[in-house]
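J.: What follows is a predicted protein model with its sequence.
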Amino acid sequence: MIEFKVEGDYIPMIQLLKAAGLVQTGGEAQIVVEHGEVVYNGEVDYRKRLKVKQGDVVEFRGQKIKVV
């Protein structure tokens, strides 16, 4: 599991995927979110601008990111 420290109150989903190194570009992040490849706190989520906060868990292609 990747632990990602967020600066501030939240990080948008597409920025988190890119910052964690799970996608190469913001455009790629938008596509994988639109196609339902991202699980947010146990459920598929299609919101690209979702505000991911401390304590949230994001899963993508077998990788888990816990926001701390």
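T.: Cool, the structure landed. It should be emphasised that the depicted structure is a prediction, and the values quoted were computed from it without experimental measurement.
J.: only C-alpha atoms for contact and neighbour calcs from this point on.
T.: OK.
J.: From residue 41, how far off is residue 6?
T.: Separation of residue 6 from residue 41 (C-alpha to C-alpha, to the nearest Å) stands at 16 Å.
J.: With residue 13 instead?
T.: 12 Å.
J.: Who has more neighbours out of these two?
T.: Using other C-alpha atoms under 10 Å as the criterion, residue 13 and residue 41 rank with residue 13 on top: 25 against 14.
J.: what's the burial count for residue 3?
T.: Neighbours of residue 3 (other C-alpha under 10 Å): 12.
J.: For it, give me its contacts.
T.: 65-68 (C-alpha atoms under 8 Å, 6 or more residues apart in numbering).
J.: try this one side by side with the last:
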Amino acid sequence: MESIQIKTDMIQLDQLLKLGSILQSGGEIRFLLEEKRIFVNGILCEAKRKKIHVGDVVEIKGVGTYTVTRA
């Protein structure tokens, strides 16, 4: 499990994936959402702008699992 550090208490899912270099652009998240491959804290996520907080775990099936930590 890798960690992605953020400087704030919260970040949007699409911004987090760009910050972590998982996606090159925020628009790419649409495909992962349509394929139902993104889970936040074990729950299927269907919103690209879902608020992600420090301590949350984001799993992308076939890509990896990421813990959000404070920078």
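T.: Nice, I can see it. None of these values were measured; they are calculated from a predicted model.
J.: Let's see which of the contacts of residue 3 of structure 1 end up in strands.
T.: Assigned to strands by DSSP state E, the following of the contacts of residue 3 of structure 1 qualify: 65-67.
J.: Just the closest of those residues to residue 36 of structure 1, please.
T.: In terms of C-alpha to C-alpha, no member of those lies closer to residue 36 of structure 1 than residue 65, at 16.5 Å.
J.: Number of residues surrounding the closest residue to residue 2 of structure 1 other than its chain neighbours?
T.: Nearest residue to residue 2 of structure 1 in three dimensions, chain neighbours excluded: residue 65, at 4.7 Å (C-alpha to C-alpha, 6 or more residues apart in numbering). Residue 65 of structure 1 has 19 neighbours, counted by other C-alpha under 10 Å.
J.: Quick one: the helices in structure 1, in order.
T.: 13-19, 26-34 (DSSP state H).
J.: got the contact list for the shortest one?
T.: Translated: helix 13-19 of structure 1. Contacts of helix 13-19 of structure 1 (C-alpha under 8 Å, 6+ apart): 23-26, 29-30, 33, 47-52.
J.: Can you tell me which of these are buried?
T.: Buried members of the contacts of helix 13-19 of structure 1, counted by 16 or more other C-alpha atoms under 10 Å: 23, 29-30, 33, 47-48, 52.
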